[in-house]
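*Asks:* Please work out how this folds:
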Amino acid sequence: MSGTAAQRRAYTVVGGGAIGGTIAFHLAKAGHPVLVVDQDTEHVGAISDQGLGIRRPDGRVERQPVRAITPDGADALPATGGGLGAVVLAVKAQATDPAVRWIAPRLAEDGFVVSLQNGLCEEQIAAEVGERRTVTAFVNLFADLVAPGLIADGGAGALVVGELDGRVSPRVERLVTDLRAWGPAVAHPNVAGHLWSKQSYSVVGATSALVDVPIHETIEAHPDMTVALAREVYAVGAAIGVHPESFDHWEAGAFAVDAHLPYTRQVLADFCGWLRTQPKNKTGIWRDLAVRKRPTEVPAMLAPVLRLADDHGINCPGIRTVVRLIGELERGERRMDESNVTEVERAVSGR
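*Replies:* Model prediction:
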């Protein structure tokens, strides 16, 4: 190993699925020592035996040697001079609490946890490790865990990193430099604005999982519902002083209450056109329901929004309906069907 490689920061990636696995692969490829910690023993075994694989859109599979363990295997961790230094947390939103409880006693005093998750998980993380050791981030990529040890490449996406107080600190700058091994990572003073914009899109993505069609088809068939759902999220964010940021082709300004309707419709059309170019046309929520037959992260992901809506007296009938319907799908009480989307449409229109 060269002197430069030897100085590269070591990373522990907790949650080796679509997001965590993608980041772990690229960090390792760039020469960083990487440890993946994941609950799935079959996934961990495949990574240990074959390396962590990325399947490119043309079908090529690249593999990178990466060390992987389950949380129970933590006793085998080597001494690290005071604990884990840089931790990338990439578990599903509902797994945040147990994951952070696992991390906290192992985290170095000068270490940190950066959340590359869906939802608003930083408050839970900071409650365990402290705000000083919590870094906030927004990530949007279209990867998929398609088999143990193998992730389908999601192509270029967006990754924004910052401190909880909005500073772009030296550790954020270094982290961003490292994460550029994956793609276009940037430091930004308003990560919260990006996270709330993703929440607005995530509600729409969750709605698309209520019926077995690509995301863009749901938006194109139900543009007014899409706008109404996004506005519910943005209204709650505005109540706590969040200034929304745009990402990819999701233009936050198009969902303002006073936005010019032709502008909003054009933004939705452009966004759907961009979605058509992506290698993945359905959400991880859909995959959890239709393929993996397991609970989704939707209730945990949207719980902070609904809690804040209650605190500020904001009505969110669309979000509440989506969460309820997802729960019924998880429990096998209903099937993926267009009538589910119609129910959300009725909720946002007050019918």
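
*Asks:* contacts, neighbours, all on C-alpha from now
*Replies:* Noted.

*Asks:* so Asp97 touches Gln124, yeah?
*Replies:* Yes: using CA atoms under 8 Å, Asp97 is in contact with Gln124, at 6.7 Å.

*Asks:* quick one: Val91 and Thr12, what's the gap?
*Replies:* According to CA to CA, to the nearest Å, Val91 stands 13 Å off from Thr12.

*Asks:* residue contacts, the residue nearest to the spatial centre of the chain?
*Replies:* For the chain, the residue nearest the mean C-alpha position is Asn118 (3.0 Å; CA atoms, centre = their mean). Residues near Asn118 by CA atoms under 8 Å, 6 or more residues apart in numbering: Lys92, Ala93, Val139, Gln199, Met301.

*Asks:* now, among these, which is nearest to Ile54?
*Replies:* Val139 (18.1 Å; CA to CA).

*Asks:* Helix, strand, or coil at that closest one?
*Replies:* Following DSSP: H, G, I helix; E, B strand; the rest coil, Val139 is assigned to strand.

*Asks:* who's in contact with the closest residue to it other than its chain neighbours?
*Replies:* Closest residue to Val139 in three dimensions, ignoring its sequence neighbours and counting by CA to CA, 6 or more residues apart in numbering: Leu159, at 4.4 Å. Contacts for Leu159 (CA under 8 Å, 6+ apart) come out as Ala137, Phe138, Val139, Asn140, Pro184, Ala185, Val186.

*Asks:* Looking at those residues, state which has the most neighbours.
*Replies:* Counting neighbours by other CA atoms under 10 Å, Ala137 comes out on top of the contacts of Leu159 with 28 neighbours.

*Asks:* quick one: it from Ala206, how far?
*Replies:* 21 Å.

*Asks:* Same question for His260.
*Replies:* 26 Å.

*Asks:* If you count surrounding residues, which of these two has more?
*Replies:* Ala206 (24 against 12).

*Asks:* who's in contact with that one?
*Replies:* Thr283, Ile285, Trp286, Val298, Val322, Ile326.

*Asks:* which residue sits closest to the last one, ignoring its sequence neighbours?
*Replies:* For Ile326, the nearest residue in space outside its immediate sequence neighbours is Leu210; the separation is 7.0 Å by CA to CA, 6+ apart.

*Asks:* next up, for comparison:
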Amino acid sequence: MRIAIVGAGAIGGYFGANIIRAGLDVTLIDAWPEHVEHVRRHGLTVEGMSGNTSLNVKADIRHVGDVQGLIREPAFDVVFIAVKSYDTLWATQLILPYLAEDGVVASLQNSLNEGEIASIAGSERTYGCAITALACELREAGLVRRHSPTGSVSVGAIDSKNRANCEVIAGILNHAESSVAIDNLIGVKWSKLVINAMRNGLSAMTGMTGLERDTDPVTIELGMRLGAQAVQVGRALGYELVDTGFSFDTLVATASGDCDAIRIIRSRMAEISGARSSDQRPSMAQDIRKGRRTETDAINGLVARLGREVGVDAGANQKVHETIQRIERGELQPSPALAAGIV
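*Replies:* Take a look at the predicted model:
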């Protein structure tokens, strides 16, 4: 079996290194030249939470400009798309000519990008992976650091008839994190999006670490509001949500001022962040610090956009989305005061 991972950053690099360590045939593809050159010369390193080196592997890594050379090699059986959501279309189009006739493509990303992949690769070949509780960061060229103690992956198909391939994909990913095949792909993916909506944008907007964000009264309140709105939008869309990190019924109850619900969710937020590295920042906050575009369109922006379509108030998500866009354009600087302005 030949495997390709398009996007060898935090998540693609983390899974790629572990799959390579297991002895599978993996080709990594990335757009950052310095990262590609470092990995070619020194290998790909993954550090644990305490900064200790967990593994270093020699990896077959190609720059996107080298991909056309794959025409002289056997086709890929499984391709993972691990780029940012806004890069999904070109990444899928880039690798499609090198996919075997019976090969499959799986999203290893935030948000719901399987529809875009399916528009190019076909729904019968498209799969999605919902990653839960795993936090990683590409610290520098060639170096990925893990920030969470545990993680898991749920693998599902766009076409429900293709469950057998879900088992194959889960088997590959199981070399890195506990992975299972599921039937309810969109429900589980939206459930993960709830967590991203209440955490990623807040850290990007405020500059806070996960621990700072989940122990500050203002960002706790706003985070609960963002999460409750995301749950309500998902349910209005008819998705079968599953509690991910929090009881979603309890999370929704916080929106009406239920004191017991607020106490339970506050405690759970602190518990989750307390188990992670103290300097952990979610992906959107990492992007802001590096001066890169974030995935706000595919997270808080998506919740707000679909909320309008189904008549559910997602105004807090819209305000966070607009604020992050202004930070991306250089009109604002990340600050906790921005969260206070929304609350």
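
*Asks:* one step back: give me the aligned partner of the residue nearest to the centre of the first structure over in the second structure.
*Replies:* Alignment note (TM-score structural alignment): Asn118 of the first structure maps to Asn110 of the second structure.

*Asks:* and its match, that one's in a helix?
*Replies:* No: counting by three-state DSSP, Asn110 of the second structure is not part of a helix but coil.

*Asks:* just the strands in the first structure please.
*Replies:* 11-14, 34-37, 52-55, 61-64, 67-69, 84-89, 107-115, 134-140, 144-147, 150-152, 158-163, 185-187 (DSSP state E).

*Asks:* closest to Glu345 of the first structure out of those?
*Replies:* strand 134-140 (25.9 Å).

*Asks:* Which strands and helices lie in contact with the closest one?
*Replies:* strand 107-115, helix 122-129, strand 158-163, helix 191-208 (3 or more CA pairs under 8 Å, 6 or more residues apart in numbering; DSSP states H and E).

*Asks:* ok, 10 Å please
*Replies:* Helices and strands touching strand 134-140 of the first structure, by 3 or more CA pairs under 10 Å, 6 or more residues apart in numbering; DSSP states H and E, are strand 84-89, strand 107-115, helix 122-129, strand 158-163, helix 170-179, strand 185-187, helix 191-208.

*Asks:* what would those look like in CSV with distance to Val227 of the first structure?
*Replies:* Below are these laid out as CSV (distance: least, CA to CA, whole Å):
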stretch, distance to Val227 of the first structure
strand 84-89, 31
strand 107-115, 28
helix 122-129, 27
strand 158-163, 22
helix 170-179, 32
strand 185-187, 28
helix 191-208, 9
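
*Asks:* Which one of those lies nearest to Met336 of the first structure?
*Replies:* The nearest among these, by CA to CA, is helix 191-208 at 9.7 Å.

*Asks:* tilt between the closest one and strand 134-140?
*Replies:* 40 degrees (axes from the mean of the first three to the mean of the last three CA atoms, to 10 degrees).

*Asks:* and helix 191-208 of the first structure, how far from the chain's centre?
*Replies:* 10 Å (CA atoms, centre = their mean, to the nearest Å).

*Asks:* In the second structure, what residue corresponds to the residue nearest to Val139 of the first structure?
*Replies:* Using TM-score structural alignment, Leu159 of the first structure pairs with Val153 in the second structure.

*Asks:* Map Ala164 of the second structure onto the first structure.
*Replies:* Using TM-score structural alignment, Ala164 of the second structure pairs with Pro170 in the first structure.

*Asks:* OK, contacts around that match?
*Replies:* Val176 (CA atoms under 10 Å, 6 or more residues apart in numbering).

*Asks:* measure it to Thr177 of the first structure for me?
*Replies:* Counting by CA to CA - Pro170 of the first structure and Thr177 of the first structure are separated by 11 Å.

*Asks:* pretty sure Lys245 of the second structure contacts Ser191?
*Replies:* Let me fix one detail, which is that residue 245 of the second structure is Gly and not Lys. Yes: judged on CA atoms under 10 Å, Gly245 of the second structure makes contact with Ser191 at a distance of 9.4 Å.

*Asks:* re earlier: and the contacts of Ala206 of the first structure as JSON lines, adding distance to Gly85 of the first structure and neighbour count?
*Replies:* JSON lines is the format used below for the contacts of Ala206 of the first structure (distance: CA to CA, whole Å; neighbours: other CA atoms under 10 Å):
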{"residue": "Thr283", "distance to Gly85 of the first structure": "32", "neighbour count": "18"}
{"residue": "Ile285", "distance to Gly85 of the first structure": "31", "neighbour count": "23"}
{"residue": "Trp286", "distance to Gly85 of the first structure": "34", "neighbour count": "25"}
{"residue": "Val298", "distance to Gly85 of the first structure": "30", "neighbour count": "23"}
{"residue": "Val322", "distance to Gly85 of the first structure": "38", "neighbour count": "27"}
{"residue": "Ile326", "distance to Gly85 of the first structure": "37", "neighbour count": "28"}
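
*Asks:* Report the two of those separated the most.
*Replies:* Thr283 and Val322 (14.6 Å).

*Asks:* Name all residues that make contact with the residue nearest to Arg139 of the second structure when sequence neighbours are not counted.
*Replies:* Nearest residue to Arg139 of the second structure, sequence neighbours excluded (CA to CA, 6+ apart): Arg145, at 6.5 Å. Residues near Arg145 of the second structure by CA under 10 Å, 6+ apart: 10-11, 13-14, 45-54, 135-139, 280.

*Asks:* Please apply the same query to Thr218 of the first structure.
*Replies:* 204-205, 207-212, 225-226, 272, 338, 341.

*Asks:* Narrow those to just the buried residues.
*Replies:* Among the contacts of Thr218 of the first structure, those classed as buried by 16 or more other CA atoms under 10 Å are Val204, Gly205, Thr207, Ser208, Ala209, Leu210, Val211, Met225, Thr226, Cys272, Val341.

*Asks:* Looking at those, which is nearest His43 of the first structure?
*Replies:* Ala209 (24.9 Å).

*Asks:* distance of the residue mapped onto that closest one from the second structure from Ser256 of the second structure?
*Replies:* Pairing criterion TM-score structural alignment: the partner of Ala209 of the first structure within the second structure is identified as Ala204. Distance, Ala204 of the second structure to Ser256 of the second structure, using CA to CA: 26 Å.

*Asks:* for Asn200 of the second structure, same thing?
*Replies:* Taking CA to CA, one finds Asn200 of the second structure at 23 Å from Ser256 of the second structure.

*Asks:* Settle it for me: which of these two has more neighbours?
*Replies:* Between Asn200 of the second structure and Ser256, counted using other CA under 10 Å, the more crowded position is Asn200 (26 against 12).
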